[in-house]
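> Predicted model, plus sequence, below.
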Amino acid sequence: MEQLDLLRNLEEHHNSLKVYQKELFNLKNDSMVNKTEEKILDTEEKLSRLKFSQEKIKDRLKQSNTRLKDYNFKIEEIENNLYKGQITDLKQLEYLNDEKDKLKEIISDTETEIIEFMDEVENIDEELLTIESFLEDIKDKNNKLKSKYRDLEEDLKDKIKSEEDEIIALESKIDVNLLNKYNMIRKNKRTGIAEVKDTICSGCNMLIPTVLIDRLNNRKELIYCECCGRILCKP
């Protein structure tokens, strides 16, 4: 029966359409891209925090260098006063020597501080290079992944459009009343056609009476399962 063959063909295209639509849904909701995007954001935030920390250390390094210059200048002034011989007062000389010793201690501590700051800056520079390299790599992978997903999405959209066109073309060839009945069965049962295998309806797994099997074999009319209501066909 031509109408039954058209319905079977229609059912196949509906099933294919459902598969492609599900694949497209899963693709759009795939967590791989989302996880990669989150990792990129986390890495960028870490990079930003590290750069901010580095700038603060550089500011402190600059301040320490400025202080070191001031201390060295003060020592030069004290040494000039000590060695020019213009100061003869012993207490003042003793005071200047004490000040010079204190400044030397401060200078030593400041130089140590500067070295530590420079080490911190160097360590952060190395860490920044590592993170930036990682960020560049993960962005590249993410772009390739998104490109791949876009290609897959376009392919699925083309397949969906093709199936929808086939369905429209087939529906135009099927009797309107029969098509409405078939669509109603599909709406309630998810499938409108069921094959009969070894006298069993593949839709509901119930036994089909012999009289219906004989009528189905004659292919003169459409036969419906008495249990689930699906349109029956032979494998």
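That came through fine.

> make it CA atoms for all contacts and neighbour counts henceforth
Noted.

> would you list every one of the helices in the protein?
Under the criterion DSSP state H, helices of the chain are mapped to 2-28, 31-83, 90-171, 176-189, 210-218.

> Nearest to Gly203 among the ones you listed would be which one?
With distances scored as CA to CA, the stretch of the helices of the chain nearest to Gly203 is helix 176-189 (8.6 Å).

> Tell me what angle that closest one forms with helix 90-171.
Taking axes from the mean of the first three to the mean of the last three CA atoms, to 10 degrees, one finds helix 176-189 and helix 90-171 inclined to each other by 140 degrees.

> Measure how buried the nearest residue to Leu82 once chain neighbours are set aside is and give me the count.
Using CA to CA, 6 or more residues apart in numbering and skipping residues adjacent in sequence, the residue nearest Leu82 is Leu93, 6.9 Å away. When neighbours are defined as other CA atoms under 10 Å, Leu93 has 15 of them.

> sorry, back to before: need the helices of the chain in TSV (columns: distance to Cys204).
Converted to TSV, those look like this (distance: least, CA to CA, whole Å):
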stretch	distance to Cys204
helix 2-28	17
helix 31-83	36
helix 90-171	25
helix 176-189	10
helix 210-218	16
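
> and here's the other structure:
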Amino acid sequence: MSREELYQLQKLDTRKERLKRTAQNDLEVQEILELTEQLEQLKVEFETREEEIMQLNKEIKEKEFNNARLTRKQEEYKDKLYGETTYSPKELEDFQAKLMKTEENKEELEEEILELMLLLEQKDEELGDLKEKISSKEDKIEKLKEKLMNKEESIKMKLNKIKEKKIGLKSRMEEELLKKYNRLYTKKNARAVVKLEDNYCMGCRMTLPRNLIKKVKQSIEVVFCENCGRILYWEKEEE
């Protein structure tokens, strides 16, 4: 029966559109996008920490070089003060002042080196935390992609089955009737075929004339609603 086939065709079309929307609006897709954005931010932070660590290592190396230079000067002044070489009291006084100044500078420099090393340790820990977070995000994205791929494959299989059923239905229907159905499906917001229930058209919710209702219930041909133009379908009650 053409009406029955048209109604089944519409159900298949509706299911097809629903599956397509499910694929397009999938929660996994949105979550992957959000995680990817978070991952990119983490990678930027990671690169920033690497640059900071590189700069800290450079500063520490420079200060350690200066500290080694001060250590040599310190030993030089001590040798002049406490060595066997004889210097005048004025010269010894000058060496003592220079030694004290060198030791002060050395102490300040060593404190700076210590602070930089503590900061370096902190940055290394932050880099390790970022590395773990990046790895965790990447794992989540991969699992979501795998889940999404499986879901898309399932949807694809369902759509292929719908396509096969539609081909079977269409092969038993007149071409002109299919054209009318397709126009109505597009024009009437995917509701080309509607049920007749309690003498109402379930498309426009209007009461139908008795002669039209009788025609829908008795005729095997396609009958259109006089108000909205949709194809009317009546489902017989089981006895």
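Looks like it came in fine. Just so you know, these numbers come straight off a predicted model, no measurement behind them.

> After superposition, what is the TM-score?
Structural agreement between the overlaid chains, expressed as a TM-score with TM-score structural alignment, normalised by the length of the first structure, amounts to 0.94; 234 aligned residues with a CA RMSD of 1.5 Å.

> that older thread, and the gap between the residue nearest to Leu82 of the first structure and Glu99 of the first structure?
Distance, Leu93 of the first structure to Glu99 of the first structure, by CA to CA, to the nearest Å: 10 Å.

> And for Lys18 of the first structure?
With CA to CA as the criterion, Lys18 of the first structure and Glu99 of the first structure are 88 Å apart.

> now Thr36 of the first structure
When distance is defined by CA to CA, Thr36 of the first structure is 60 Å away from Glu99 of the first structure.

> my read: Tyr181 of the second structure touches Ala192, true?
Yes: contact between Tyr181 of the second structure and Ala192 holds when scored by CA atoms under 8 Å: they sit 6.2 Å apart.

> I'd like the distance between the most centrally placed residue in the second structure and Cys228 of the second structure.
The geometric centre of the second structure, computed from its C-alpha atoms, lies nearest to Leu33 (CA atoms, centre = their mean), at 1.7 Å. From Leu33 of the second structure over to Cys228 of the second structure the distance is 43 Å, taken as CA to CA.

> and what of Leu70 of the second structure?
Applying CA to CA, one obtains 97 Å for the distance of Leu70 of the second structure from Cys228 of the second structure.

> ok, these two, which is more surrounded?
Under the criterion of other CA under 10 Å, the comparison of Leu70 of the second structure against Cys228 puts Leu70 first, with 19 against 14.

> I figured the more buried one was touching Thr102, is that so?
Yes: contact criterion CA under 8 Å: Leu70 of the second structure and Thr102 qualify, at 6.4 Å.

> Quick one: neighbours of the residue nearest to Gly192 of the first structure when sequence neighbours are not counted, just the number.
Using CA to CA, 6+ apart and skipping residues adjacent in sequence, the residue nearest Gly192 of the first structure is Arg186, 4.5 Å away. Under the neighbour criterion other CA under 10 Å, Arg186 of the first structure is assigned a count of 16.

> Next, the buried residues of stretch 29-39 of the second structure.
Neighbour counts using 16 or more other CA atoms under 10 Å place 29, 32, 35-36, 39 of stretch 29-39 of the second structure among the buried residues.

> ok, now stretch 134-143 of the second structure?
The neighbour-count check on stretch 134-143 of the second structure (16+ other CA under 10 Å) flags 134, 137-138, 140-141 as buried.

> and it, which stretch of the first structure?
Stretch 134-143 of the second structure falls opposite residues 135-144 of the first structure when the two are matched by TM-score structural alignment.

> Against the second structure, what's the mean shift for that stretch, could you check?
For stretch 135-144 of the first structure, the mean deviation from the second structure after alignment is 1.2 Å (mean CA distance after the TM-score superposition for the first structure).

> Any chance you could list what contacts that stretch?
33, 36-37, 40, 43-44 (CA atoms under 8 Å, 6 or more residues apart in numbering).

> Can you give me the neighbour number for the aligned residue in the second structure for Glu195 of the first structure?
When the second structure is aligned by TM-score structural alignment, Glu195 of the first structure is paired with Lys195. In terms of burial, Lys195 of the second structure registers 17 neighbours under the definition other CA under 10 Å.

> how many neighbours does the closest residue to Lys195 of the second structure other than its chain neighbours have?
Leaving aside its sequence neighbours, Lys195 of the second structure sits nearest to Tyr233 (CA to CA, 6+ apart; 4.6 Å). As a burial measure, Tyr233 of the second structure scores 24 neighbours (other CA under 10 Å).

> Next, find the distance separating the residue in the first structure sticking out farthest from the centre from Lys102 of the first structure.
Among the C-alpha atoms of the first structure, the one farthest from their average position, using CA atoms, centre = their mean, is that of Thr88, at 78.5 Å. Taking CA to CA as the criterion, Thr88 of the first structure is separated from Lys102 of the first structure by 21 Å.

> Likewise for Glu126 of the first structure?
When distances are taken as CA to CA, Glu126 of the first structure and Lys102 of the first structure turn out to be 36 Å apart.

> quick one: the top strand by length along the first structure to the second structure mean distance?
Criterion DSSP state E: the longest strand present in the first structure is strand 193-197. In this overlay with the second structure, the average offset of strand 193-197 of the first structure from its partner residues is 0.6 Å by mean CA distance after the TM-score superposition for the first structure.

> cool, and stretch 153-168 of the first structure?
With mean CA distance after the TM-score superposition for the first structure, stretch 153-168 of the first structure departs from the second structure by a mean of 1.7 Å once superposed.

> Residues touching that stretch, excluding its own?
Contacts of stretch 153-168 of the first structure from elsewhere in the structure, counted by CA under 8 Å, 6+ apart, are 10, 13-14, 16-17, 20-21, 23-24, 27.

> Make JSON lines out of those residues and add distance to Glu164 of the first structure and neighbour count.
Compiled in JSON lines, the contacts of stretch 153-168 of the first structure are given as follows (distance: CA to CA, whole Å; neighbours: other CA atoms under 10 Å):
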{"residue": "Leu10", "distance to Glu164 of the first structure": "10", "neighbour count": "22"}
{"residue": "His13", "distance to Glu164 of the first structure": "8", "neighbour count": "20"}
{"residue": "His14", "distance to Glu164 of the first structure": "8", "neighbour count": "19"}
{"residue": "Ser16", "distance to Glu164 of the first structure": "10", "neighbour count": "16"}
{"residue": "Leu17", "distance to Glu164 of the first structure": "7", "neighbour count": "20"}
{"residue": "Tyr20", "distance to Glu164 of the first structure": "11", "neighbour count": "19"}
{"residue": "Gln21", "distance to Glu164 of the first structure": "11", "neighbour count": "16"}
{"residue": "Glu23", "distance to Glu164 of the first structure": "16", "neighbour count": "15"}
{"residue": "Leu24", "distance to Glu164 of the first structure": "15", "neighbour count": "20"}
{"residue": "Leu27", "distance to Glu164 of the first structure": "20", "neighbour count": "17"}
